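Visitor: okay, here's the prediction I keep looking at, along with the sequence it came from:
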Amino acid sequence: MNEAAVAVELNLDGLVGPTHHYGGLAPGNIASQSHRYQVSYSKRAALEGLRKMRRLAELSIPQGVLPPHYRPDIDALRVFGLTGTDEEVLAQALQEHPDLLSSVSSASAMWTANAATVSPSADTQDGRVHFTPANLQSTPHRRLETQFTTTVLRTIFNNSQHFVIHDPLPATEEFSDEGAANHMRVSSEYGQRGLEVFVYGRSPELPQSQLPGKFPARQTRAACEAIARNHLLNPDWVSVVQQTPRAIDAGVFHNDVIAVANERSLFCHSAAFVQQSNLIDEWKSLLPGMRVIEVSEDRLSLEETVGTYLFNSQLVTLKTGEMLLLCPEECRKSESVMEVLDELRQDSALNLRIEFVDLRQSMQNGGGPACLRLRVVLTERELQAMSPSIRLTPELASTLEHWVNRHYRDELTLPDLADPKLLDEVQAALDELTGILNLGAIYSFQK
């Protein structure tokens, strides 16, 4: 076991990209598919995300910013056989392959809970922070993200004394990996060794009766086990568990739609995991102080769980010792959810503060507060070793808000994605952003 050190949890949020639109590209993501091809508001989406980041930074939660990916991905369209000038390629995609145009224009990298799986140095045998970028091979539009995500992580965490950025797992059915959205960590404190919980939906040994039948299970057991090995985790402090098939079929496409953990606390629905009561007993035997807040199905249906994204709230520790549950505004519309939250608020033992945040543009595409951030537990020395320029300050937040207001369109529809002027606008915006964040020439068009 590594020597315990004082540590904090950095929340890395993805800036919503200028091509944020509703493509309905992800099977099993009910919100995304139900808003397919509706008008989106990319400027509003980016400002909503920045407002959430600013609020957490105001509460002294370490907060960082990851840049959007370059979209539309013209290179990807050419790989798929479209030829001509950029303008001709975009026009052909819109006319003949609109779903492909939507796919290569997706701003889904904003949901950085899918960017990577992260293990803190307190958990790893070499005492370094390990990252594995997710291969996201289950959906074509997200598969395009892996290479750039790896580049960005290696740019920001570029000190090999403290950080290891692994290559993504092979992009195969066997090793399908969706990142931290299917990973939780429970520990007595951030700097203490923690129990790392990896959640999968499918594995070859499972009979069809134990797999979802309506929607695909994206994470595999083999991927979970490979990441745990690569991160040099103690097997006694690793738990690889199956998500319930009926939760997946209800629209719980990632574990973070039905469970969230922070330090010694786990907040989850009673239908989150197969053999859940046994698992909780096992986890508590490793961490006797672990606190589990389970919401039963008779209090909150799976349908309402997915509709409100209650468990996709951010659960963070404040400097006061309180925990903050930052919930999407949609939770206010559910009487059942508000009853649960009121009960939690009145439990003095939890010492819980509850706030709400408006993320309507992200929510309509299937991502709530927790989807928008990647959690990275760091010691003070590790925090100082990463790139400081992506750390959110009030000044950077204001700069980014001005940047969004100058570069983003108010509205986007599918035909807008084929507008060559949009491509020019995106390049100009991202070129300026790399200067603001001091990241260098990370985009293909800059090289």
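Guide: Looks like it arrived, so ask away.

Visitor: from here on, contacts and neighbour counts on C-alpha atoms
Guide: OK.

Visitor: what helix or strand is the closest residue to Gly24 other than its chain neighbours located in?
Guide: Excluding its sequence neighbours, the residue lying closest to Gly24 (CA to CA, 6 or more residues apart in numbering) is Gln33, at 4.0 Å. Secondary structure assigned from DSSP states H and E places Gln33 in helix 30-34.

Visitor: one more structure, for comparison:
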Amino acid sequence: MQYCEANFDGLVGPTHNYAGLSFGNVASFSNANAVSNPKEAAKQGLQKMKALADMGMVQGVLAPQERPDVAMLRRLGFTGSDAKVLEQAAQQAREVFLACCSASSMWTANAATVSPSADTADGRVHFTPANLTNKFHRSLEPQVTGNILKATFANSRHFAHHTHLPDNDHFGDEGAANHTRLCSAYGHAGVEVFVYGRHAFRHDLPKPVKYPARQTFEACQAVARLHGLDDDSVVYVQQNPDVIDQGVFHNDVIAVGNQNVLFYHQLAFHNTQAVLDEIRRKFGDNPLHFIEVKSDEVGLTDAIKTYLFNTQLLTLPDGNMTIIAPTECQENSTVANYLAELTTRDTPIKSVNYFDVKQSMRNGGGPACLRLRVALTDNELAAVNPNTIMNDTLFSKLNSWVDKHYRDRLTEHDLRDPQLLIESRAALDELTQLLRLGSVYPFQQG
């Protein structure tokens, strides 16, 4: 039986904007209220998806959320027509309004945690949407995310879908951004590494003091239980509280893993040596590469600014690994020199490919934020909604769809324009037909 790892990227929505909503995310805060370009953002994402498909990777597309979220604004007490709801919210509760216009669903690393069939007790691929309770604007996503995942991975023989964890900070779950999987090959049972920032029920243990720790230990345990993972195949790792306080809001900003490689900064984890020892013990006798970036090689500031670790680490069809990095890494001489030297070492990483995803970077997410990884057998891949898999035809259709529906520029004032809501709903309705998703949005469900 053959296995592959598919990458499902989030399609940037027609209301892509910069609202600076994510406290603890330095890039998001520093670009608050900048003028955005939804059309350019969507096309940058599509270009990356198509490039990976052309490299021989299995590349899928996940639909965006509907924004503004008028249903939530109504739930919060704004009344009247859609136009009146938008105007009232923008005038009376600007911060709430902007949160309900968030573009953050483009970062599908936060969409869910995924465990492949090689790891699970029932031999199915398991999905648990992240509840994202730490940020109001992201806590709006799980229900629709679940709908989209069920429409993309619909065959219950192969795929199991769980309801997101309770909407409570004790079970704060950020999805695959705090989860990685190590294995000798995608089809072999692996070690699933769950990274958390704090214990919810223990106040005597280390935690950050400046910025919130979004992922809890208890949430990690719950997802592992739901997915039917064996204790011997799970490692729970605490992120270094000090780096969270320096703007490392998710583990995928400071570490990335793929197959038998863990690429991480030396400051990434609390009690690093114990972490590595446990991973090595559970991984077994197969070759395992720990690639640690020392602070004197790349400082934490440069690592965060360039998103050196928010890169995609992929295994190409020839068996070698490549890093998919934002051009910000290429433009920083320290990081670019490090990556060039890394590819000459005796590790599986043999190349670096740079991509322009500046519209995403300015809002606080690099290439790894844009994708959800799903390891699949050939039979499971055949059961995936084929209309969501990137190829020449889909690439052309989606680019034409973007040209038809997306604006070139978007300001905060534009978000209250009722015509933008009409345009966005028309775009999403057409997209669900193009991708054959059915009715996944509230406005389609009456």
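Guide: Happy to help now that I have it. Computed from a prediction, not measured in an experiment: that's the story for all the values here.

Visitor: circling back: please compute how far the helix holding Gln33 of structure 1 lies from its chain's middle.
Guide: 17 Å (CA atoms, centre = their mean, to the nearest Å).

Visitor: which residues of structure 2 does it align to?
Guide: Counting by TM-score structural alignment, helix 30-34 of structure 1 pairs with residues 26-30 of structure 2.

Visitor: tell me, what residue is most central in structure 1?
Guide: Central residue of structure 1 (CA atoms, centre = their mean): Ala113, 1.6 Å from the mean position.

Visitor: which strands and helices sit next to the helix holding Gln33 of structure 1?
Guide: Of the remaining helices and strands, none touches helix 30-34 of structure 1 by 3 or more CA pairs under 8 Å, 6 or more residues apart in numbering; DSSP states H and E.

Visitor: average gap between it and structure 2?
Guide: Superposed on structure 2, helix 30-34 of structure 1 shows a mean distance of 0.5 Å to its aligned residues (mean CA distance after the TM-score superposition for structure 1).

Visitor: what's that helix in contact with?
Guide: By CA atoms under 8 Å, 6 or more residues apart in numbering, the residues outside helix 30-34 of structure 1 that reach it are 22-27, 251, 307, 363-366.

Visitor: helix or strand next in line after that helix, which one?
Guide: Counting by DSSP H and E, the next helix or strand C-terminal to helix 30-34 of structure 1 is helix 42-58.

Visitor: which positions within that next one qualify as buried?
Guide: By neighbour count on 16 or more other CA atoms under 10 Å, the buried set for helix 42-58 of structure 1 is 42-54, 56-57.

Visitor: where do the strands sit along the stretch 201-350 of structure 1?
Guide: With DSSP state E, counting those that start in this stretch, the ranges of strands along the stretch 201-350 of structure 1 come out as 238-242, 259-262, 265-269, 291-295, 314-317, 323-328.

Visitor: corresponding residues in structure 2 for the fourth one?
Guide: Think strand 291-295 of structure 1. Under TM-score structural alignment, strand 291-295 of structure 1 corresponds to residues 289-293 of structure 2.

Visitor: same check on the fifth one?
Guide: Counting by TM-score structural alignment, strand 314-317 of structure 1 lines up with residues 312-315 of structure 2.

Visitor: how big is the offset of that stretch relative to structure 1?
Guide: By mean CA distance after the TM-score superposition for structure 1, the fitted stretch 312-315 of structure 2 averages 0.5 Å away from its aligned residues in structure 1.

Visitor: buried sites along that stretch?
Guide: Neighbour counts using 16+ other CA under 10 Å place 312-315 of stretch 312-315 of structure 2 among the buried residues.

Visitor: and of those residues, the nearest to Glu95 of structure 2?
Guide: For the buried residues of stretch 312-315 of structure 2, the residue nearest Glu95 of structure 2 by CA to CA is Gln312; the value is 32.6 Å.

Visitor: list the residues that contact the closest one.
Guide: By CA under 8 Å, 6+ apart, Gln312 of structure 2 lies in contact with 256, 323-325, 367-368.

Visitor: average offset between the match of strand 291-295 of structure 1 and structure 1?
Guide: Mean deviation for stretch 289-293 of structure 2: 0.6 Å (mean CA distance after the TM-score superposition for structure 1).

Visitor: so which bits of that stretch are buried?
Guide: Under the neighbour-count criterion of 16+ other CA under 10 Å, stretch 289-293 of structure 2 has 291, 293 buried.

Visitor: contact partners of it?
Guide: So stretch 289-293 of structure 2 is contacted by 260-266, 347 (CA under 8 Å, 6+ apart).

Visitor: check stretch 318-334 of structure 2 too.
Guide: With contacts defined as CA under 8 Å, 6+ apart, stretch 318-334 of structure 2 is touched by 297-298, 302, 305-308, 310-316, 335-336, 348-358, 366-367.

Visitor: sorry, back to before: which of the contacts of Gln312 of structure 2 are retained in structure 1?
Guide: For the contacts of Gln312 of structure 2, the contacts that persist in structure 1 are 256, 323-325, 367-368, with contact defined as both residues aligned by TM-score structural alignment, their matches' CA atoms under 8 Å.

Visitor: do a quick rundown of the helices in the stretch 151-300 of structure 2.
Guide: With helices called from DSSP state H, counting those that start in this stretch, the stretch 151-300 of structure 2 shows them at 217-226, 241-244, 272-283, 300-306.

Visitor: make JSON lines from these and add mean neighbour count to it.
Guide: Below are the helices of the stretch 151-300 of structure 2 laid out as JSON lines (neighbours: other CA atoms under 10 Å):
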{"stretch": "helix 217-226", "mean neighbour count": "20"}
{"stretch": "helix 241-244", "mean neighbour count": "23"}
{"stretch": "helix 272-283", "mean neighbour count": "15"}
{"stretch": "helix 300-306", "mean neighbour count": "19"}
